[in-house]
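A.B. asks: take this sequence and fold it.
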Amino acid sequence: MTKEGKKIIFNVIKIMIGCFVFAVAVNMFALPNKLGEGGVTGITMILYYTHNISPAVTNILFNAVILVIGWKLLDKQTILYTILAVGILSVFLKFTEGLQFVADEGIVAAIAAGGLMGLGMGFIMKGEGTTAGSMILAKIMNKFLGWKVSYALLFFDIIVVITSLSVIGIEKFLLTIVSLMISTKVLDFILEGSNPKKTVMIVSDHYEEIALAIDQKISRGITLLNGVGYYKREPKKILYVVISRDQLMAIQNLINDIDPLAFVTISDAQSVIGEGFTREMFIDTEETGDSY
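C.D. replies: Predicted coordinates for the structure are as follows:
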């Protein structure tokens, strides 16, 4: 089997797992406890509460419209995987309709629903698909405005949740907000990992000492860049390093010990691909201490 064929199989498996987990979250935890949700899922839940219409049906109907929009703005592969995800999700929503867990404490249901929804969406997006609805809108915001997918998704979801306030009441509304926050954090964890990377740029006259210390004490590779100060037009050496979050304090202390006047910028790296860093789920790489 070709590499592309294996990739497609892995993506389909991830999408199927994600759809099943998401369907369980909706039918087992969200609906029995009358929680809300964002996006199309939230609208289907409102219709279930008010007219007893199965989310398995309304999920396809509403998403069909949004898929037309997505077809114009997103790459065709993502849309094809999304069509697959919407179909599979509707099947699992129907298949899991009998599962119900009514929690004695609403917060338990909110945590369970939020955690499983975030996990399900994470697997679907790892499979290069979406659950359509606000997920497609979030993908569009990510592509054209650079928003993080998880936060764009939260933005659109909160808009829908606010409209459900009159149906689910203030207590369930607040629990739904908790559920959305949890799903956002879980989705972040799935997409970016438990230890997101940081990029550090250092401008210092003591760059050689700092680079040597980083190499010896933190064991991270360094890229040396050439720069020019705008005001005095003096040449500058810039150190560029990619580190793990737990190495941040160590590198800050190291730089401060050598050159307290060094100019340092620290930024989040949403994704780092290359030797020395994890490439993708299902692919193992070995830490080598090199960065590029």
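A.B. asks: contacts and neighbour counts: CA atoms only from here.
C.D. replies: Fine.
A.B. asks: excluding residues flanking it in the chain, which one is nearest residue 210?
C.D. replies: Closest residue in space to residue 210, ignoring its immediate chain neighbours: residue 255 at 6.3 Å, by CA to CA, 6 or more residues apart in numbering.
A.B. asks: okay, now the one you found: neighbour count?
C.D. replies: Neighbourhood size, residue 255 [other CA atoms under 10 Å]: 23.
A.B. asks: second input sequence below; structure requested for side-by-side comparison:
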Amino acid sequence: MIKALINRKAYFIYKFLMIIAGATLAALSIELFLIPNLIIDGGIIGISLIVNHLTTIHFGVLFICFNIPFLIAGYKLLGKSFFLASLIGIISLAGVESLFHHTSPFTSTPLLATVFGGVILGAGVGLVIRHGGALDGTDIMAILLTKKIPFSIGEFIMFFNIFVFVWAGFVLGWEQAMYSIITYYIASKTIDMVVQGFEGDTKAVLIVSDHYKEMADCIITKLGRSVTKLNGKGGYINTDKEIIYVVVTRLEISKLKTIIAEIDPLAFTTIMDTQEARGSKFKSALH
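C.D. replies: Okay, the predicted model is just below:
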């Protein structure tokens, strides 16, 4: 019991240290590559950078203010752990960015800033997502709004970012907007590489466990996702098995892994990419 508590505490310390590390990388990318070269990213980061350029309000203050409402709105949907992880990440990013505010940029060449800024930003955001948090409220906003509008999560994010980059074109110039689109693309691909299993917008998960009833109840209660129980048979010992099938978003997969580990660390689990998820809470995703 004591050993389990120590291991659990160590895991959470490691998790939050990695979130802080990811936020630090993202902040360094923003302050040392993007801001000096008038390059932005998509989502809330992009909005914050544009407003920062138009006003005297510091980027960190804008970033926190724009993100907090979406975190609060998503608290019920994604849970306390996600809320705290994201809050720590957002505050860390804003704090580190402020510390390096007067540091000289690494390069004044837009193309170099675009490539290296995108890679470092993507690595930072990817680390945060991989360890159960988020640095951008756009995903949360998309999950909440797509329940009420006829668009998928991916479609909403795409339309939102089109708006951001068009706005950037008018404010920063169209050449800077084009560099920004390249940065966004590079960052997105880097996130995919850092966050294992997050190539798509949703994941289909199969879980084989002797504690299937408790597992299913916990997934329904804590994630708010419906599960399907499938009848299976072990090929080696020829015993009947109950298999749980569930589809989750990329922001929920970390929490699902935690649930599985807590209830049955020996559960056999497979996580698969899904091209589309239709019906119930899911709509077709373009990501």
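A.B. asks: now what about the TM-score between them?
C.D. replies: After superposition, the two chains reach a TM-score of 0.61 (TM-score structural alignment, normalised by the length of structure 2), with 204 aligned residues with a CA RMSD of 3.4 Å.
A.B. asks: can you classify the residue nearest to residue 210 of structure 1 by secondary structure?
C.D. replies: The three-state assignment at residue 255 of structure 1 reads helix, by DSSP: H, G, I helix; E, B strand; the rest coil.
A.B. asks: where's it relative to residue 208 of structure 1, distance?
C.D. replies: Note on residue 255 of structure 1: its distance to residue 208 of structure 1, by CA to CA, to the nearest Å, is 11 Å.
A.B. asks: what's the answer for residue 171 of structure 1, then?
C.D. replies: From residue 171 of structure 1 across to residue 208 of structure 1, the span is 59 Å (CA to CA).
A.B. asks: cool, residue 117 of structure 1 as well?
C.D. replies: Residue 117 of structure 1 is 48 Å from residue 208 of structure 1, where distance means CA to CA.
A.B. asks: please point out which parts of the longest helix seen in structure 2 sit buried.
C.D. replies: Longest helix of structure 2, by residue count under DSSP state H: helix 2-29. For helix 2-29 of structure 2, burial by neighbour count (16 or more other CA atoms under 10 Å) applies to 15-29.
A.B. asks: once aligned to structure 1, how far is the helix or strand following that helix on average?
C.D. replies: On the C-terminal side of helix 2-29 of structure 2, the closest following helix or strand by DSSP states H and E is helix 43-54. Comparison of helix 43-54 of structure 2 with structure 1 after fitting gives an average deviation of 1.4 Å (mean CA distance after the TM-score superposition for structure 1).
A.B. asks: which part of structure 1 lines up with helix 43-54 of structure 2?
C.D. replies: With TM-score structural alignment applied, helix 43-54 of structure 2 matches the range 39-50 in structure 1.
A.B. asks: contacting residues for residue 115 of structure 1?
C.D. replies: Contacts of residue 115 of structure 1 were listed using CA atoms under 8 Å, 6 or more residues apart in numbering, and they are 179, 182, 183, 186.
A.B. asks: quick one: map it onto structure 2.
C.D. replies: By TM-score structural alignment, residue 115 of structure 1 lines up with residue 119.
A.B. asks: pretty sure that match sits in a helix.
C.D. replies: Yes. Counting by three-state DSSP, one finds residue 119 of structure 2 located in a helix.
A.B. asks: from residue 207 of structure 1, how far out is the spatially closest residue to residue 292 of structure 1 that is not a sequence neighbour?
C.D. replies: Leaving aside its sequence neighbours, residue 292 of structure 1 sits nearest to residue 223 (CA to CA, 6+ apart; 6.3 Å). To residue 207 of structure 1, residue 223 of structure 1 is 11 Å away according to CA to CA.
A.B. asks: now swap in residue 127 of structure 1 and tell me
C.D. replies: For residue 127 of structure 1, the distance to residue 207 of structure 1 equals 42 Å [CA to CA].
A.B. asks: and the helices in the stretch 151-292 of structure 1, which stretches?
C.D. replies: For the stretch 151-292 of structure 1, helices defined by DSSP state H, counting those that start in this stretch occupy the ranges 165-192, 207-213, 248-258.
A.B. asks: so how much does the longest one differ from structure 2 once superposed?
C.D. replies: If you overlay the two and look at helix 165-192 of structure 1, the average distance to its match in structure 2 is 0.6 Å (mean CA distance after the TM-score superposition for structure 1).
A.B. asks: pull up the aligned stretch in structure 2 for that helix.
C.D. replies: Helix 165-192 of structure 1 maps onto residues 169-196 of structure 2, going by TM-score structural alignment.
A.B. asks: same thing with the second one?
C.D. replies: Applying TM-score structural alignment, one finds that helix 207-213 of structure 1 aligns to no residue range of structure 2.
A.B. asks: show me what counts as buried in that helix.
C.D. replies: For helix 207-213 of structure 1, by 16+ other CA under 10 Å, it's 207, 210, 211, 213.
A.B. asks: once you drop chain neighbours, what's closest to the last one?
C.D. replies: Spatially, and ignoring its direct neighbours in sequence, residue 213 of structure 1 is nearest to residue 254 (7.4 Å; CA to CA, 6+ apart).
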